[in-house]
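> This is a predicted model, with the sequence first.
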Amino acid sequence: MTSETPALTAKNLNLPNLRHAFFTRAGGVSEGVYASLNGGVGSRDAPPSVQENRARMAARLGVDAERLLVPFQIHSAEARAVREPWDAEARPRCDGVVTTEVSLALGVTGADCGMLLFADPKARVIGACHAGWKGALGGVIEATVGEMEAHGARRADIHVALGPAIGAMSYEVGPEFVARFRDADASFARFFAPTDRDGHATFNLPGFIASRVEALDVASFEDLNVDTYADEARCFSYRRSVHRREPDYGRLVSAIALA
């Protein structure tokens, strides 16, 4: 049954009248590099396969397929409120989405970037955001929480969970990348560790995301601690696909809904 599509969940989001799922690559119909639960409409996968995969995700969340909403992600710090389904051609260009509407699932995609889900069960406000290094550095997490607050949420009541993302030991970057973070804030140097390659370092994206969330003084934060690059059985990974010179890659979906 499609409603039994496998997914990971966060303990701190197992709240009354709330459904959420960090979907893995298992349980879909896609083939090849997209096997099997590819949720990326921007991939070159067969559109009917992606549509069926999205429908299975929606069923797991208890909503109709057209009510699982994923924005057109642009690695921005932009967050927007959502009140009703949109046409596929009219997806908002942003990386954070928030709603107070019942039976409307908000999702984001990722294949190494961080995917975060948010919930204030008291105010009944939920959110989702896509936080790669650029969005996390630019403030997409703060923007998503701010949009939730604009709709009645309180930071002290917001629970946040980070789904699969590339792990620190899998993410090597060059000196220009390191310099960008150090120029923004010298304290960000703590998220880098030198490698054997001159000037290169590993970057702890989950740790950086955690620091941004925890600085907001939210109710709780949970990291599922799943490395997309290393965990090939469960995760798609853009970086892994590049290293293997594969033609394309699938996208994971993480989503949340008020029941």
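Sure thing, it's come through.
> Could you use CA atoms for every contact and neighbour count after this?
Fine.
> Leaving out the residues flanking it, which one is nearest to residue 85?
residue 67 (5.7 Å; CA to CA, 6 or more residues apart in numbering).
> residue contacts, the one you found?
Counting by CA atoms under 8 Å, 6 or more residues apart in numbering, residue 67 touches 58, 84, 85, 103, 104, 105.
> Strands - which of those land there?
residue 105 (DSSP state E).
> Helices along the stretch 101-250 of the chain, start to end?
Listed in chain order, the helices of the stretch 101-250 of the chain (DSSP state H, counting those that start in this stretch) span 133-138, 140-150, 175-184, 205-214, 238-243.
> can you list these in a markdown table and add distance to residue 52 and mean neighbour count?
Listed next are the helices of the stretch 101-250 of the chain as a markdown table, based on distance: least, CA to CA, whole Å; neighbours: other CA atoms under 10 Å:
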| stretch | distance to residue 52 | mean neighbour count |
| --- | --- | --- |
| helix 133-138 | 29 | 19 |
| helix 140-150 | 29 | 22 |
| helix 175-184 | 38 | 14 |
| helix 205-214 | 30 | 19 |
| helix 238-243 | 22 | 16 |
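> those strands in this structure, which residues are they?
7-8, 18-23, 68-69, 79-81, 96-99, 105-110, 114-120, 125-131, 159-162, 172-173, 192-194, 201-203, 220-223, 252-258.
> Second structure for comparison follows:
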Amino acid sequence: MTLEILTADSLAPMRHGFFTRKGGASSGVFEGLNCGTGSSDQTEIVAINRARVADAMGVAQDHLAGVHQIHSADVVVVNGPQLEKPRADALVTSTPGIALSVLSADCQPVLFADEKAGVIGAAHAGWKGAQAGVLEATVDAMCTLGATRGAIHAVIGPSISQRAYEVGPEFFETFLDEDPENTRFFAGGDGDRMHFDLPSYGLSRLRSAGIASAEWTRHCTYFDPDRFFSYRRSVHTKDPDYGRLIAAIAL
């Protein structure tokens, strides 16, 4: 089966893609293109999947850069092949031949590009990282490499949608404490439960950062099991583990 790669016109002509689970070598609960080295999938199979991604991105396998994601606002600058993955949640580069990648399974994978300046970025933005400022930090880091804030385009890839993201009152209070206007990202649920709109929250923060454009591909990871892995769905179905999707952009 061939790879399925979702793209966005606003990031063209940069090579980029939000890869679905189709076209991979994994099996079982990881069936398809599981690129999560932290999963319990077979190491050699994950390596095969990642090699397919590198090939699709037109880079050597050791030039497919990533990070050990920790739900932070930390950003690293990539200048060449990585010997190990640093602990962070975003990457930026202005070095040709490098592909930046992030993993997700409900959290937001976000790709950034300033084509004129030749600067790209990638961020993993769950609610913690987004609230901590990882999206704005990625934009700032790109600007230190020569990007212009008003020329940066950002695209949020497949993420959990609001109707699938049920949260409790403590979660709501966390966002209310940050800004009372954050109530607009919540909708009522059963009892004291609410539904959080993670992509809309991400878009709001990106647009407030003053970049050229921000959009979401509008793909929900939870409700499309044939195409996407989902942590929350795996919990509901009591699976022992779950696959990780990959998103990448290259110079």
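Happy to help now that I have it. Only a predicted model underlies this, so the values are computations on that prediction, with no experimental measurement involved.
> picking up where we left off before, what's the closest of the helices of the stretch 101-250 of the first structure to residue 50 of the first structure?
Closest to residue 50 of the first structure of the helices of the stretch 101-250 of the first structure is helix 238-243 (CA to CA; 17.5 Å).
> What span of the second structure is stretch 69-77 of the first structure aligned with?
Aligned using TM-score structural alignment, stretch 69-77 of the first structure spans residues 65-73 in the second structure.
> Give me the distance between the matching stretch and the centre of its chain.
Distance of stretch 65-73 of the second structure from the chain centroid (CA atoms, centre = their mean, to the nearest Å) equals 10 Å.
> Just the buried positions in that stretch, please.
65, 66, 67, 68, 69, 71, 72, 73 (16 or more other CA atoms under 10 Å).
> Select only the buried ones of the contacts of residue 67 of the first structure in ChimeraX?
A single ChimeraX command selects the buried members of the contacts of residue 67 of the first structure (16+ other CA under 10 Å):
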select :58,103,104,105
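> Now render the contacts of residue 67 of the first structure as TSV, adding distance to residue 20 of the first structure.
Shown next, in TSV, are those (distance: CA to CA, whole Å):
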residue	distance to residue 20 of the first structure
58	10
84	19
85	18
103	12
104	11
105	9
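> Now the two most distant members of the contacts of residue 67 of the first structure.
58 and 84 (15.2 Å).
> counterpart of residue 49 of the second structure in the first structure?
Per TM-score structural alignment, residue 49 of the second structure is aligned with residue 53.
> Isn't that match up against residue 26?
No: the criterion here is CA atoms under 8 Å, and residue 53 of the first structure misses it with residue 26 at 10.0 Å.
> Need the residues touching each of the two.
Contacts common to residue 53 of the first structure and residue 26, judged by CA under 8 Å, 6+ apart, are residue 37.
> ok, the two, which is more surrounded?
Between residue 53 of the first structure and residue 26, counting by other CA atoms under 10 Å, residue 53 is the more crowded of the two (25 against 18).
> contacting residues for that one?
28, 29, 30, 37, 38, 39.
> and if we set it to 10 Å?
Going by CA atoms under 10 Å, 6 or more residues apart in numbering, residue 53 of the first structure touches 2, 5, 25, 27-30, 36-40, 47, 59, 65.
> aligned partner of residue 172 of the second structure in the first structure?
In the first structure, residue 172 of the second structure lands on residue 178 (TM-score structural alignment).
> wait, residue 147 of the second structure
Here residue 147 of the second structure is matched to residue 153 in the first structure, going by TM-score structural alignment.
> How about the contacts made by residue 9 of the second structure?
Listed by CA under 10 Å, 6+ apart, the contact set of residue 9 of the second structure reads residue 155.
> and the gap between the residue nearest to residue 48 of the second structure when sequence neighbours are not counted and residue 102 of the second structure?
Closest residue to residue 48 of the second structure apart from its sequence neighbours, by CA to CA, 6+ apart: residue 25 at 7.0 Å. Using CA to CA, to the nearest Å, we find residue 25 of the second structure at a distance of 19 Å from residue 102 of the second structure.
> between those two, which one's more packed in?
Regarding residue 25 of the second structure and residue 102, a neighbour count based on other CA under 10 Å identifies residue 102 as having more, with 29 against 19.
> my read: the more buried one touches residue 92, true?
No: using CA atoms under 10 Å, residue 102 of the second structure makes no contact with residue 92, being 11.4 Å away.
> Now do the shared contacts for those two.
Contacts common to residue 102 of the second structure and residue 92, judged by CA under 10 Å, 6+ apart, are 65, 111, 122, 123.
> would you list the residues you listed in CSV and tack on distance to residue 154 of the second structure?
As requested, these are arranged in CSV below (distance: CA to CA, whole Å):
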residue, distance to residue 154 of the second structure
65, 19
111, 6
122, 9
123, 10
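> Of these, which is the most crowded?
residue 123 (35 neighbours).
> what lines up against it once you look at the first structure?
Per TM-score structural alignment, residue 123 of the second structure is aligned with residue 129.
> How about residue 205 of the second structure?
By TM-score structural alignment, residue 205 of the second structure lines up with residue 212.
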